[in-house]
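Asks: what's the 3D shape of this:
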Amino acid sequence: MKKIVKKSCFVCIFLLLLILSGCGFKDIDKRIFVVSIGIDTASNSQKKYDISLKFVIPGTKNEPDDFLIVSEKANSISEAVRMIKTKVDKEIDFGHAKVILFGQDLLREKLPVEINYWFARRRDIQQIAWVGVGKPSALDVLKVKPKSEQLPSNALFLALGKDGSETPYIIPPFYYDFKKRLTEKGLDPMLPIIQAKESLFTINTMALTNKKKMKTILTSEETKFLNYMLNKEGKSVLKVNKGKDMIIIETQKVKTKYNIITPPGKQPYIHVKLKVKGRIEEAIKAVHNEKLTHYEKESEKMLNKRMKKFLEKVQKEGVDPIGFGMRYRSRHFNSNDWEEWQHIYPTLKFKVQSNVQIEDTGLIE
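Replies: Model prediction:
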């Protein structure tokens, strides 16, 4: 009886082995790794997109790592990847792709929704990849090789990940956040603009989009105010002018709160409160402790005015990167809350109240 059972087990195992297919595993030396991806509008072609993949080429003991950029024009990223496979000798691996760039001209026309779905469906695309806008094109940014960069695209990783420089002018969204903003009512996408300049790149402005295309570009100062509203980075500087006097405050902590007020029968408004703590980093002349209150009041007036102007610009463009609409919907539980918000948002007023505390004059006495 035991022999019959054993023989039956062996027969079953043999049959299972016959129907199982190979797992398709390839050794690491037979793979070529993508570190960043660029999507541009295809020029002088009937195709829609120009897809660029930046591959890392491992160096030897005496040679540094290098990179290879391969581009292909196609109507979809799936088609482009299949064609790029015919141009390289190894299996393409997206497991290390940490930056996805859209060309500025592409976003001016429309957001490539079908490409975003491709990124979401690919299990080997990291959902923690950063997303940005390449200027003048995504390919131009991929070609930049800063002298300080030791690994291909590592300079972008450090800048967007803030493992390197810390600045209020960079607000790097992850892909999962970008994807959520494409579909979430009351919250619109925002993307940092990465501008290629010879052997370096500059990141100090933001592109704001609705669900269809790019609507406006924020200046460096407006990007900083967006950072304040999102409570992303508290370290920055505020320049305050009063006649011939000028001081620059190094902010060490910035905290922002807001409430959406809809009083019955009255004008709805958003009450924004900013609390800033810092010290004087630069001044035309010496600033003593007894004058700190004066400069704090002037700083508050300046901040109230500029923040209100920034919020009104965003409102005028009909975009909502801060998520006012999502906040409103979360506090109004009815079937037409979204329609109500669409009616309210264009007519909202902004009331900004800031509190600036200068804790140190920066002088050595």
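
Asks: make it CA atoms for all contacts and neighbour counts henceforth
Replies: Fine.

Asks: Provide a list of residues in contact with the closest residue to Val34 other than its chain neighbours.
Replies: Closest residue to Val34 in three dimensions, ignoring its sequence neighbours and counting by C-alpha to C-alpha, 6 or more residues apart in numbering: Phe55, at 4.5 Å. For Phe55, the set of contacting residues under the criterion of C-alpha atoms under 8 Å, 6 or more residues apart in numbering consists of Ile32, Phe33, Val34, Val35, Ser36, Phe67, Leu68, Ile69.

Asks: next up, for comparison:
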Amino acid sequence: MLIPFLVNGCSFKDIDKRSFVTSIGIDKSELSGKKFKVILKISLSKGDPATIGADFTLLSFDANSISEALRRMKSMTDKELFYGHTKTILIGEKVAIGDIRPLLDYFVRRPEIHKTAYLSVATPSAYQVLQYKPKEERVAGSYLFSMFEESSSDSPFVKALTLFDAYRRETETGINIAMPVIEVQNNKILVDTIALFSKKRMETKLNPKESALFRLLTVGIKDGITNIKTKDGTYAINISKGNASFKIKEDKNHMLSAFFLIKLNAIVEEKMDNQNNLSDDQIKKIQDETEKKIKKEVNVLLDNIQKTKLDPIGLGLKFNSKNFYHRNWDNFYPNLKFKVNVACKINGAGIVE
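Replies: Here you go, the predicted model:
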């Protein structure tokens, strides 16, 4: 009879006594003696506590640690701050150029925050990005989440990064962090660039063209676009599907080369300076020019990334997976040679015939 009284119950709190945090932002504090400005984006219910709309409020606090700021913000609301619906974590650009390792370590250790939350560099600041309210947003914070969710966005520029992947790239040898940059520009949200990190901080950014090529080399692209010029005219080529694979080989002189194979399926989407129907020979010329252009651009991108001594693609990870003699990848990477092959197949003339 006494056994039921000895069983512990679960800790339960009604939904109307919780504040749902959908996004977290970390900016550099402008207050003297404070390190961070932590921002919480909280979704507001509409009458019915179970109904969540697009209305939100922002809470912020300046402190020397994230945990201190979150504890102090508990006193700013009459409800419990609930982080189970946090889908995005924004790191202000001024914070990103500093040491981000403590941030990643904190969020990975915090059990309430899902490891699948998306990370992004926010410019000019996380606060300005979080306070932006898109008209098409139905649930507060869902717009940012949809920007990175693969099933929602087919953008050829966005390379999503989850919390667990960022922590893996920060702690694993042979690979570096590549984080999307989200920017408020002309009262609109723009995500078309990627920031490259060392093990400690943001080092450089890729422009939109380089970001699209980087996505092609890593996770592949859908619905990409490039302009091709031949002696017959200029054409807009829609890359309906593109992906890449690579392997590392060592020659007799112990020199390493990275071989990339890029496969593209495309259509001629637009003829920009003539209206003549395309012949098979013309389509073949467009295919050849597309292969030459992508090969040249990829080689330039790989060379530029190599000069930064960063490895966001994971070439070192591939090398270490077959490195039975425990050789140091850093000694080989500066002299690594890149060999790129592109196979493009244009399936038709698209909408122009």
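
Asks: quick one: TM-score?
Replies: Taking TM-score structural alignment, normalised by the length of structure 2 as the basis, the two superposed chains have a TM-score of 0.93; 348 aligned residues with a C-alpha RMSD of 2.1 Å.

Asks: Show the buried residues in the contacts of Phe55 of structure 1.
Replies: If you count burial by 16 or more other C-alpha atoms under 10 Å, the buried members of the contacts of Phe55 of structure 1 come out as Ile32, Phe33, Val34, Val35, Ser36, Phe67, Ile69.

Asks: Helix, strand, or coil at the last one?
Replies: Right, Ile69 of structure 1. Using DSSP: H, G, I helix; E, B strand; the rest coil, the secondary structure recorded for Ile69 of structure 1 is strand.

Asks: Can you tell me what it aligns to in structure 2?
Replies: Taking TM-score structural alignment as the criterion, the aligned counterpart of Ile69 of structure 1 in structure 2 is Leu58.

Asks: Next: the second one.
Replies: The equivalent of Phe33 of structure 1 in structure 2 is Phe20 (alignment by TM-score structural alignment).

Asks: Wait, its match touches Lys87, no?
Replies: No - checked against C-alpha atoms under 8 Å, the pair Phe20 of structure 2 and Lys87 is beyond contact range at 11.0 Å.

Asks: Which residues are in contact with each of the two?
Replies: In contact with both Phe20 of structure 2 and Lys87: no residue, using C-alpha under 8 Å, 6+ apart.

Asks: Next one: Lys94 of structure 2 relative to Ala244 of structure 2, how far apart?
Replies: Between Lys94 of structure 2 and Ala244 of structure 2 the distance is 33 Å, computed by C-alpha to C-alpha, to the nearest Å.

Asks: same question, Leu59 of structure 2
Replies: Leu59 of structure 2 sits 43 Å away from Ala244 of structure 2 when distances are taken as C-alpha to C-alpha.

Asks: ok, now Ile39 of structure 2?
Replies: Summarising the geometry, the distance separating Ile39 of structure 2 from Ala244 of structure 2, computed by C-alpha to C-alpha, is 38 Å.

Asks: again with Arg18 of structure 2
Replies: Between Arg18 of structure 2 and Ala244 of structure 2 the distance is 46 Å, computed by C-alpha to C-alpha.

Asks: What of Met76 of structure 2?
Replies: If you measure Met76 of structure 2 against Ala244 of structure 2 using C-alpha to C-alpha, the figure is 49 Å.

Asks: could you pull out the strands for the stretch 151-300 of structure 1?
Replies: Taking DSSP state E, counting those that start in this stretch as the criterion, the stretch 151-300 of structure 1 carries its strands at 190-197, 200-209, 214-218, 236-242, 245-261, 269-283.

Asks: Pick the most buried one from those strands.
Replies: A comparison of these by mean neighbour count, using mean count of other C-alpha atoms under 10 Å, puts strand 190-197 on top with a mean of 24.

Asks: any residues touching that one, and which ones?
Replies: Outside strand 190-197 of structure 1, the residues touching it (C-alpha under 8 Å, 6+ apart) are 131-136, 140-141, 144, 170-173, 178, 201-209, 321.

Asks: rerun at 7 Å
Replies: 131-136, 140-141, 144, 170-173, 201-203, 205-209, 321 (C-alpha atoms under 7 Å, 6 or more residues apart in numbering).

Asks: next one: stretch 95-106 of structure 2
Replies: For stretch 95-106 of structure 2, the surrounding residues in contact (C-alpha under 7 Å, 6+ apart) are Asp27, Lys28, Val121, Tyr167, Lys200, Arg201, Met202.

Asks: Mind giving me the ChimeraX select for those, buried ones only?
Replies: Only the buried members of those enter the following ChimeraX selection, criterion being 16+ other C-alpha under 10 Å:
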select :27,28,121,167,200,201,202
